[in-house]
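Colleague: how does the following fold in three dimensions:
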Amino acid sequence: MTTGTSDPAAGAAAAPPAPTSLLRFATAGSVDDGKSTLVGRLLHDSKAVLADQLEAVEHASRARGADGPDLALLTDGLRAEREQGITIDVAYRYFATPRRRFVLADTPGHVQYTRNMVTGASTAELTVILVDARHGVVEQTRRHAAVAALLRVPHVVLAVNKMDLVDYAEPVFAAIAGEFADYAASLGVPEVTAVPISALAGDNVVTPSARMDWYSGPTVLEHLETVPVGHDPAAEPARFPVQYVIRPQTSEHPDYRGYAGQIAAGVLRVGQEVTVLPSGRTTTIAGLDVLGQAVETAWAPQSVTVRLADDLDVARGDLIAPTAAAPATTREVTATVCHLHDSPLTVGRRVLVKHTTRTVKAVVQEISARLALDDLSLHPAPGELVANDIGRVRLRTAEPLPVDAYALSRRTGSFLLIDPADGATLTAGMAGDAFTQATKATKAAADATEDDGWDF
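Modeller: Alright, predicted model coming up:
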């Protein structure tokens, strides 16, 4: 596998660059599978821990009666986490090796914090799912695999931990890896890499294990450093959510009008015919400015200022897209959602929908099903969704939204539901069908429904 290493200056090239050497990945696993220990071992053995951080961990470990440093404390920073010995909140860590930079989201393993895993994995390009070699694939393992499939995480690593407690036996690893691979395939997960490890002893985390000479694959870190990341921006239609309108009104630029934001997908070019949504007005791109310099081409995820040839009514929340590949606008949004808030989501509830830079009022018109992640069966008409539930809903928005299917774009196919009373985030949503391949249970439930309402 190859890794892109180019990092061109913004606007310096006339074509999209090769994938950057930044990997965003998340970890998941059942309680006590050793996930936080794995993350701590990864940080420690890759020399990503500062001396004062290690000293603080050693001091906290001694206070808890441990003989050596408890590396799990490098990520379990909340007092409640340390007292209970479990991960509660998503902990983000940033580290780098000579080959790649990393953003790590260490997510909780307990079932009641499934919503935290959804948050941590929503921007990940890879998920590391841990299992205890003594217990194998359990319900929470299947749940985490289903969430990874739901969020369309491109790469999944199965880390079979605590191999030291099963005498580093190859048959144990092979059986677990085979069972998980079959389940992941039923979900449509495109790639699974299985690695036998002992996070406590450091086997196959950063350095190869001398105790498992039967394994010839990469260590966890080696795989993280070499797995292909990023995508070709030209492969997707351009999407540019307007974040801010720039009108400097200076004597030097008396007529300057620019629309600033971050390109969510695709490539923008000077002279390209574009449509401003939701108004539907068409024009052409007169200019592109990156870091104050005019360029001919810009691509995701660059932050740019777009200048249009015509004076149109363009404001924050509008979406600029190529006319030939502009998304349809709709006021009926059907989606898969994960409910995040402690108060339930009910039919008739009034919410705000935040889609890219646009926020509109909406009403929950229908909650058609709740998904059971252990067997992927659909429970029709649940009436409400409570915290950690994943279900299918239909929304009616006060204004039309240019929503892509999540399968086509993780950025413009996702949205948040917000409580208009206090601004609390209620629900994370993914427009369109959440799975590319359904299990038999899901397919049977879908066949029983004449119109599932997934297509716009």
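
Colleague: okay, CA-based contacts and neighbour counts for the rest of this
Modeller: Will do.

Colleague: hey, where'd the strands end up in the stretch 201-350 of the chain?
Modeller: 240-241, 244-246, 258-262, 267-269, 273-277, 281-290, 293-295, 297-299, 303-308, 319-322, 329-339, 345-346, 350-355 (DSSP state E, counting those that start in this stretch).

Colleague: the structure of the following sequence is requested for comparison with the preceding one:
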Amino acid sequence: MSQAIDKDRELIASDIQQYLKSHQYKTLLRFITCGSVDDGKSTVIGRLLYESKMLFEDQLEALEADSKKVGTQGGDLDFALLVDGLAAEREQGITIDVAYRFFATDKRKFIVADTPGHEQYTRNMVTGASTADVAVILIDARKGVLTQTRRHSFLVSLIGIRHVVLAINKMDLMDYSEKTFNSIVEDYREFAKQIGLTDITAIPLSALKGDNMLEPSERTPWYHGPTLMGYLETVQVNQDRLQSLPFRLPVQWVNRPNLDFRGFAGTIASGSIKPGDRIRIQPSGRESKVARIVTYDGDLDKAIAGQSITLTLADEVDISRGDVISTIDAPAEVADQFESTLVWMHDEAMMPGRSYLLKIGTKTVTATVTEIKHKVNVNTMEHLAAKKLDLNEIGICNLSLDRPIAFDAYKDNPDTGGYIIIDRITNNTVGAGLLNFALRRSQNIHMQHVDVNKEVRSTAKGQKASVLWFTGLSGAGKSTIANLVEKKLHASGRHTYLLDGDNVRHGLNKDLGFTDADRVENIRRVAEVSKLMVDAGLITLVSFISPFRSERRMARNLVAEGEFIEVYIDTPLSIAEERDPKGLYKKARRGELKNFTGIDSPYEAPENPEIHIDTTSLTPEQAADRIIAALQGMGVVG
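Modeller: I've put the predicted structure just below:
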């Protein structure tokens, strides 16, 4: 008995090994399905899973039972139930999340993303499309090309997917009409030309009945193209294209196990490399030659896109994580300012001037959107003016980084031209973007070296240059206390300058209103002026409501550590409103003053200010004395 069991185990193990071996060398195709609600995306994927025999018996039994229970397909199996896993989706009959599924045939392996159809889930679709080689865009034969079809096609072209299947589904409900099919194809191709989609394969389908899914359908004798599965099994994947591009290796790790070995590890984004090839390290521009290509299984004579390798070089060259190694004859570009297409993916709007983290490849830098040139109405392709980007909106923006990076335009190389935006505090991904090109100013503008610098100016004045950033509600007493502090500093021989919110709005910021976007720009400009004042060696007092933490963090990050001192003038709203020296709260309460901080616009109190002044227990004079004492303790003044 035990011998028979052992033999069975050996046979099972052998079968598993054969199965794994058969899949080892198959190419992998990633594709997405997208379209309007109820076009049959989930049904198409469910049918592919069913026909490729990728379901277990218990899944088949559950599918049969659920199909009878739901009863929406007149006795046929409801293949959408295999994919619509979220309870909310089954209740509403729509797909919300991106559902990823794996299946395989004798010819290829597949990962398919079933992406949402609703406009409010644009970010989900962009996520699903970001790694896809092919887009299957479904159209309901009864409805033809819809606004959502155009929107999804635009997003597909935006992400850079080159291969499109126009899957005209539910042909059974149109009696498999060739005229209907041709009319829809003609309408779609006309639109596709406008957005640069050229590689389009149109297929008439009935996912529910199986027509042209795996086998040519007898019901469409007029159609002579591939089946959906036939197309997916034979279409050329992007891996071949990546190998034809110039070599790019974003450095992920500097491997230094001992003094005798120093290598630079990462996954090849594109191209190929051999020992002896001349390379350039970017953004530094240093050059060297490849000595070895090291892998876990031994050295290679050649490495290609997609492989994880470690390069050793002939010279001792300074390379860090995030640098890009390129071939010397076709290096990446280097810049710190760009035009970019940005998809916003967070509930809190993106405001120009705010500081975020940008991650491109293995490099993370600080980034600011300096201008929104326009946003795109993804339903009509119309360009609209915008001061911010809300959730799921797409904008063409100018980006400024805190240092140069190596990159390629996204259309040329998605791996070195695509990036994500990360919130600096929560570490959440809040946006995704594509670099279009470097702005000319990026190459033309350089920092000029000067011999008389901040340290020289500060020493001459006998003080430590710094920013005292007074923040608090309107009526808290910021300007009064800041004015007293400056008088005391001036009396002791200190060199100061006071930037007050009201005064600045009479000149530098007179063009700005009080929307959230204008408030962000208001603080950005003042922060930049403060930085210049610090560079001049001054103790700069800034008295602004500055209601948002993100803008105060941005101002802090512009100067060196220890040079930014946040002074929170803490006054309860009720007391500030009682004082109301300018009558602003009364106007806001009457609805005459919109976006007023504390009433219909939020104030985000500092979490860890360097100096905290509670005005309920201190007079302005006492508050000023306490601030001077704190500055003495910090070494700002002697």
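
Colleague: so after superposing, what's the score?
Modeller: Here the TM-score for the pair of chains, by TM-score structural alignment, normalised by the length of structure 1, is 0.87; 416 aligned residues with a C-alpha RMSD of 2.0 Å.

Colleague: tell me which of the strands of the stretch 201-350 of structure 1 sits most buried.
Modeller: Relative to the other members of these, strand 240-241 carries the highest mean neighbour count by mean count of other C-alpha atoms under 10 Å, namely a mean of 28.

Colleague: now for it, which elements pack on it?
Modeller: Using 3 or more C-alpha pairs under 8 Å, 6 or more residues apart in numbering; DSSP states H and E as the contact criterion, the elements in contact with strand 240-241 of structure 1 are strand 258-262, strand 319-322.

Colleague: ok, now how distant is the counterpart of residue 137 of structure 1 in structure 2 from residue 119 of structure 2?
Modeller: Residue 137 of structure 1 maps onto residue 145 in structure 2, with residues paired by TM-score structural alignment. If you measure residue 145 of structure 2 against residue 119 of structure 2 using C-alpha to C-alpha, to the nearest Å, the figure is 16 Å.

Colleague: which of the two has more neighbours?
Modeller: Regarding residue 145 of structure 2 and residue 119, a neighbour count based on other C-alpha atoms under 10 Å identifies residue 145 as having more, with 22 against 18.

Colleague: report whether the expected contact of the more buried one with residue 151 is present.
Modeller: No - between residue 145 of structure 2 and residue 151 there is no contact under C-alpha atoms under 8 Å: 10.6 Å.

Colleague: for residue 399 of structure 1, what is the corresponding residue in structure 2?
Modeller: Using TM-score structural alignment, residue 399 of structure 1 sits opposite residue 403 in structure 2.

Colleague: show me what contacts that match?
Modeller: 336, 365-366 (C-alpha atoms under 8 Å, 6 or more residues apart in numbering).

Colleague: quick one, the helix or strand hosting it and strand 355-360 angle?
Modeller: Using DSSP states H and E, residue 403 of structure 2 sits within strand 394-407. Per axes from the mean of the first three to the mean of the last three C-alpha atoms, to 10 degrees, the angle that strand 394-407 of structure 2 makes with strand 355-360 is 60 degrees.

Colleague: and the next helix or strand past strand 394-407 of structure 2?
Modeller: Next along from strand 394-407 of structure 2, by DSSP H and E: helix 414-417.

Colleague: so where is stretch 162-180 of structure 1 in structure 2?
Modeller: Counting by TM-score structural alignment, stretch 162-180 of structure 1 corresponds to residues 170-188.

Colleague: cool, stretch 368-377 of structure 1 as well?
Modeller: Aligning stretch 368-377 of structure 1 against structure 2 (TM-score structural alignment) gives residues 373-382.
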